[in-house]
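Trainee: How does the following fold in three dimensions:
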Amino acid sequence: MSDIKYLTPLGYKKLKDDLDFLVNEERARVLQKIAEARSHGDLSENAEYDAAKEEQSQLEIRISNLQTVLSAAKIIEAGSVKTDKVYILTKVALEDVKTKEKVNYQLVSSEEADLEQGKISVQSPIGKSLLGKSLGDKVDVVTPGGGKTFQILSISSK
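Mentor: Below is the predicted model of the structure:
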């Protein structure tokens, strides 16, 4: 059994739309490429056919991965999450203890992570370090760029 994937309604819809597109449009496009390449004759020396089959394989893996995520999904609303500690879907304001730089993040599943929107995965180094921490806590984070210490300034659900 796979792990539960906590998703927002918007995140679930995006993944569902992606799956529908891959199944209903991309699959047909790739099958058409295979049929066209097959029509060119000898398959043993047909690079176009091999490339199309590889594309089909990669597509089926993506479809399978999305189906797995969606089947294990639990949809939660950000407003229903407690804010006594940092949980998935909470928004946190942090201050770098050394530089005094302030950053804001929302902790989300890896499927919804988007750094440009301030959404970081609970599986990321910062996300893992923040989970379960409370307001005012100092959190040491080891990132690929080195270690940092953040102080939690606020925790909210909206």
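
Trainee: C-alpha from now on. contacts and neighbour counts both.
Mentor: Fine.

Trainee: Check which helices and strands the longest strand seen in the chain sits against.
Mentor: In the chain, assigned by DSSP state E, the strand with the most residues is strand 146-156. The helices and strands touching strand 146-156, judged by 3 or more C-alpha pairs under 8 Å, 6 or more residues apart in numbering; DSSP states H and E, are strand 91-96, strand 138-143.

Trainee: any idea which helix is longest in the chain?
Mentor: With DSSP state H applied, the helix covering the greatest number of residues in the chain is identified as helix 47-71.

Trainee: Could you look over the helices and strands packed on strand 146-156 and pick the most buried one?
Mentor: strand 91-96 (a mean of 20; mean count of other C-alpha atoms under 10 Å).

Trainee: I'd like the distance from the longest helix of the chain to the chain centre, please.
Mentor: Centroid separation for helix 47-71 versus its chain: 18 Å, with C-alpha atoms, centre = their mean, to the nearest Å.

Trainee: hmm, who's touching it?
Mentor: Taking contacts as C-alpha atoms under 8 Å, 6 or more residues apart in numbering, the residues outside helix 47-71 that touch it are 2, 5, 12, 15-16, 19, 22-23, 26-27, 30-31, 33-34, 37-38, 43.

Trainee: want to put them side by side, so please do this one too:
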Amino acid sequence: MDKVPITRNGYRHLAQKLMHLRRVVRPQVLEELQEARLYGVKADNQQYLLARENHSVLVRKIHDLETQLARCEIFVGRKFLSKVVGFGTWTVVRNVDTGETHRFQMVGPFESDVANGRLSIHSPVGRSLMGRTEGDEVTVFTPAGERNYQILEIQP
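Mentor: This next block holds a predicted model:
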């Protein structure tokens, strides 16, 4: 199993999410399940069937988060030059075709959120930007088509 890089804040966020599911959500779901069992474990007891489904979804979420946390490797410090796109760097890029500029932090796949400026290093755009320097033009083949970006600025 390959290790996946993650920032300290990203790891802390995943751990807090797991803790919330275990300490707050799980007791609520188990209480609902116990209450539904009082009416009998029958095929026509919709409340029980729904509570059981909610419980299995919760167990799956907890297992997925535990697996993600086990695969994470917290990335500390910089192993790259400061003017090269790498994990954890903030990169300002301009879409050559539309003129739009975007500012992204290069992060691991478990903490990526493009709407908030966090781009996964495993995404098509992230893979193309990695290892590039300021002024480079990059052609990215995305599911939406070919896009051209120019790297304007790199910040550690």
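
Trainee: Residue 153 of the first structure: which of the helices and strands packed on strand 146-156 of the first structure is closest?
Mentor: Residue 153 of the first structure lies closest, by C-alpha to C-alpha, to one member of these: strand 91-96, at 5.3 Å.

Trainee: Which among the contacts of helix 47-71 of the first structure count as buried?
Mentor: Among the contacts of helix 47-71 of the first structure, the ones that count as buried by 16 or more other C-alpha atoms under 10 Å are 5, 12, 15-16, 19, 22, 27, 30, 33-34, 37-38.

Trainee: For residue 83 of the first structure, state which of those is nearest.
Mentor: Using C-alpha to C-alpha, residue 5 is the member of those that sits closest to residue 83 of the first structure, with 19.8 Å.

Trainee: Thought residue 88 was touching that closest one, still the case?
Mentor: No - in this structure residue 5 of the first structure lies outside contact range of residue 88 using C-alpha atoms under 8 Å: 10.4 Å.

Trainee: Now do the contacts for the most centrally placed residue in the first structure.
Mentor: For the first structure, the residue sitting closest to the mean C-alpha position, by C-alpha atoms, centre = their mean, is residue 111 at 1.8 Å. Counting by C-alpha under 8 Å, 6+ apart, residue 111 of the first structure touches 11, 121.

Trainee: Shouldn't it be within a strand?
Mentor: No - per DSSP: H, G, I helix; E, B strand; the rest coil, residue 111 of the first structure lies outside any strand segment and is coil.

Trainee: Next, work out how far apart it and residue 118 of the first structure are.
Mentor: Using C-alpha to C-alpha, to the nearest Å, we find residue 111 of the first structure at a distance of 14 Å from residue 118 of the first structure.

Trainee: before we move on, what about residue 106 of the first structure?
Mentor: Separation of residue 106 of the first structure from residue 118 of the first structure (C-alpha to C-alpha): 6 Å.

Trainee: For those two, indicate the residue with more neighbours.
Mentor: Neighbours were tallied for residue 106 of the first structure and for residue 118 using other C-alpha atoms under 10 Å; the higher tally belongs to residue 106 (28 against 15).

Trainee: quick one: which helix or strand includes that one?
Mentor: Element membership for residue 106 of the first structure (DSSP states H and E) is strand 102-108.

Trainee: Specify, as a residue range, where the next helix-or-strand element following that strand falls in the second structure.
Mentor: The C-terminal neighbour of strand 102-108 of the first structure among helices and strands, as given by DSSP H and E, is strand 119-121. Under the alignment (TM-score structural alignment), strand 119-121 of the first structure falls on residues 118-120 in the second structure.

Trainee: That stretch against the first structure, how far on average?
Mentor: For stretch 118-120 of the second structure, the mean distance from the matching residues in the first structure following superposition reads 1.2 Å, by mean C-alpha distance after the TM-score superposition for the first structure.

Trainee: Contacts for that stretch next, please.
Mentor: By C-alpha under 8 Å, 6+ apart, the residues outside stretch 118-120 of the second structure that reach it are 104-109, 111-113, 126.
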